[in-house]
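Student: Below are the sequence and a predicted model; questions follow.
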Amino acid sequence: MTPTRAGRSFAWLAAAALLLAGCGVGGDGSGGTDPGAAAGIAPGADVVVPPVDANDALAARVPGEIRADGRLTIGIEPTYPPNEFTAPDGTTVVGMGVDLGRAVADRLGLTAEFATGQFSGIIPGIQGGRYEAGISSFTANPERAAVVDMVGYFSAGTSLVVRTGNPLGVRPDELCGRAVGVQAGTVQVEDVAARNADCTASGREPIAVTELLAQTDVTLALATSRIDAMLADSPVASYAVTTTGGMVEVVGAPYDTAPYGIALSKDRGGYTDAVRGALQTLIDDGTYRAILDRWNVADGAIGTAEVSG
């Protein structure tokens, strides 16, 4: 029997509760776990991602202190599906960024080890040597590129998401007087603050901003009608539509598009070039596209891996 909308909604809320319960639990996601193994997590779980062989020339450019233990320690904040998040088992980290991090490590002859932490602490952790890379949907902006190298791997913008059939007709320039959710520490915080300032300056009702630590909490708040809309990165918005059984929908096209970047320490010899080269080979041989197809985010595909900073 095909489930009703209410049935799909209940199932999604139950799954969301499991996901939210797992978001604070650490897990390295290593050991060869197939990131599409948990049913329903990856929208295109039937997409085959080919094994990734090491490239000896690129591997030789990785600094010896990173190659010494055979691991590439990657910092992530796993509450941002479908990019990086914790599976319902509460320990395994999965997502588009996790798949890419694992593939880059494999190409460099290393094993990816994912270390979870607060989003705001990952770049300082790279600078301090705690992490050897950071893959956590970091927009490659000038401020970040000033302190770390950023190897671009995906093009994302901001999307507005509302409940399906929302009669308010909300658009990005019509948020005054509405309850809008964003995840703390994201570019959407600054976005909604600027929009709110415009609302008050023009004598309109202010935006009631709900800022939550986890994007999964923001999505759940929208699906359960605690907010009217949310602003989120475009792949996150698309995934919310997929995983809520149509309870929410994206309004219009993404705006303020910019690349995500793999964050790396500066001044480490050929390390940044090795990571950029590894990513480019994955783009060229189709592995990159297969990963994006697995997570239904191919709209953000890039053709050339470039370095900012």
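Tutor: It's in.
Student: CA only for contacts and neighbour counts going forward, please
Tutor: Noted.
Student: longest strand of this protein?
Tutor: When the chain is parsed with DSSP state E, its longest strand is strand 248-264.
Student: What helices and strands are in contact with the very next helix or strand once past that strand?
Tutor: Next helix or strand after strand 248-264 toward the C-terminus (DSSP states H and E): helix 271-284. For helix 271-284, the elements it packs on are helix 56-59, helix 96-107, strand 149-163, helix 287-294, judged by 3 or more CA pairs under 8 Å, 6 or more residues apart in numbering; DSSP states H and E.
Student: buried residues in helix 271-284?
Tutor: For helix 271-284, the neighbour count (16 or more other CA atoms under 10 Å) marks 271-283 as buried.
Student: What count of nearby residues applies to Glu65?
Tutor: A count of nearby residues for Glu65, using other CA atoms under 10 Å, gives 8.
Student: Any idea how far the strand or helix carrying it is from the middle of the chain?
Tutor: For Glu65, the element it lies in under DSSP H and E is helix 64-67. Centre-to-centre, helix 64-67 and its host chain are 27 Å apart (CA atoms, centre = their mean, to the nearest Å).
Student: likewise stretch 151-168?
Tutor: Stretch 151-168 sits 13 Å away from the centroid of its parent chain (CA atoms, centre = their mean).
Student: Check it against this one:
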Amino acid sequence: MSWLKTLAAAAALQALVLTPAFAGENLDQIKSSGVIKIGTEGTYAPFTYHDAANDLVGFDVEIGRAVAEKLGVKAEFVEGKWDGLIAGLDANRYDAVINQVGITEARKQKYDFSDPYIASKAVLIVEQDNEDIKGFEDLNGKKSAQSLTSNFGKLAEEAGAELVGTDGFDQSIQLVLTGRADATINDSLSFLDFKKQKPDAPVKVVAEKADADYSGIIVRKGDADLVAAINEALAAIKADGTYEAISQKYFGADVSK
């Protein structure tokens, strides 16, 4: 039966190799180094991008810095393309990713997430003087400017709208403004960013879906202490008004829920 013992020993060794870092190890390393390394794109305004002076700025960047401050360390950002951004966690390029990463069941199988720090909802947008469309049900028989493969396009189609294909939010809004479409269903964050940049644009939100999609700070699997510390930091910046100030700066509204 010695072969069984050998097999058992090999299995135990494999399990040990595959076991996540000891609890608290990542947090201890971050605190001892005085730095939390954060992966981000740097090309996704208004969340993470470079300003005219080429400084890295954005909603996610400021959230990352605020969280780092509550942890008692500095934020060091490591930029990378979206396609390999989350995989950079596996390669230990950084400790966390803050880049509007949606919290999904599939991702939760491999990584850990903080509590949600931003919410996005589907909103119905029309021209300022439009009084015919007050809810999603009023889209029946109307033209809705949509990216044809998006979930927003599916919502419009389900409501009975005739879809007018576009390349994304900016083109959809332009079709509404020029009267070539009656409405668009789109992302609440994109709308808030647009209105922040162009407050006089004659468009308005008349309805929103109750269900929201949430993004969180994503880290390697297996360190509950790091997740707990990040969650505590997020709660602290919401309690002391830091989150509200950042939210108002970039969106003119509270985007936490």
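Tutor: Okay, I see it. This is a predicted model, so every value here is computed, not measured.
Student: And Leu192 of structure 2? What does it align with in structure 1?
Tutor: By TM-score structural alignment, Leu192 of structure 2 lines up with Ser238 in structure 1.
Student: Nearest the geometric middle of structure 2, what residue?
Tutor: For structure 2, Gln100 is the residue whose C-alpha lies nearest the centre (CA atoms, centre = their mean; 2.1 Å).
Student: secondary structure class for it?
Tutor: The three-state assignment at Gln100 of structure 2 reads coil, by DSSP: H, G, I helix; E, B strand; the rest coil.
Student: Quick check, it in contact with Gly216.
Tutor: Yes: under the criterion of CA atoms under 8 Å, Gln100 of structure 2 makes contact with Gly216 at 7.0 Å.
Student: related to what we said a few turns ago, residue contacts, the match of Leu192 of structure 2?
Tutor: 250, 297 (CA atoms under 8 Å, 6 or more residues apart in numbering).
Student: now Ser137 of structure 1
Tutor: Ser137 of structure 1 neighbours (CA under 8 Å, 6+ apart): 83, 97, 260-261.
Student: just the helices in the stretch 1-150 of structure 2 please.
Tutor: 2-18, 25-33, 59-71, 82-85, 87-90, 105-108 (DSSP state H, counting those that start in this stretch).
Student: Quick check: the aligned residue in structure 2 for Ala87 of structure 1 vs Ala87 of structure 2, distance?
Tutor: Using TM-score structural alignment, the partner of Ala87 of structure 1 in structure 2 is Asp51. Using CA to CA, to the nearest Å, we find Asp51 of structure 2 at a distance of 26 Å from Ala87 of structure 2.
Student: Repeat that for Glu25 of structure 2.
Tutor: Distance of Glu25 of structure 2 to Ala87 of structure 2, computed by CA to CA: 20 Å.
Student: and Phe10 of structure 1, how many neighbours does it have?
Tutor: Using other CA under 10 Å, Phe10 of structure 1 is surrounded by 14 other residues.
Student: Please read the previous query as pertaining to Val170 of structure 1.
Tutor: With other CA under 10 Å as criterion, Val170 of structure 1 counts 18.
Student: who touches it in this structure?
Tutor: Counting by CA under 8 Å, 6+ apart, Val170 of structure 1 touches 162, 229, 251.
Student: among the residues you listed, which ones are buried?
Tutor: Using 16+ other CA under 10 Å as the burial test, the contacts of Val170 of structure 1 include 162, 229, 251 as buried.
Student: What count of nearby residues applies to the residue mapped onto Gly157 of structure 1 from structure 2?
Tutor: Per TM-score structural alignment, the equivalent position to Gly157 of structure 1 in structure 2 is Lys121. Lys121 of structure 2: 19 surrounding residues under other CA under 10 Å.
Student: Can you tell me how far Lys121 of structure 2 is from Ile217 of structure 2?
Tutor: In this view, Lys121 of structure 2 and Ile217 of structure 2 are 19 Å apart by CA to CA.
Student: Asn231 of structure 2 too?
Tutor: 9 Å.
Student: What of Tyr250 of structure 2?
Tutor: To Ile217 of structure 2, Tyr250 of structure 2 is 19 Å away according to CA to CA.
Student: quick one, which of those two is more surrounded?
Tutor: Ile217 (26 against 20).
Student: Translate that one into the numbering of structure 1.
Tutor: Using TM-score structural alignment, Ile217 of structure 2 lines up with Ile262 in structure 1.
Student: and its match, what is it in contact with?
Tutor: Listed by CA under 8 Å, 6+ apart, the contact set of Ile262 of structure 1 reads 133-136, 138, 149-153.
Student: If we use 10 Å, what do you get?
Tutor: Applying CA atoms under 10 Å, 6 or more residues apart in numbering, we find Ile262 of structure 1 in contact with 74, 97, 100-101, 133-140, 148-154, 272, 275-276, 279, 307-308.
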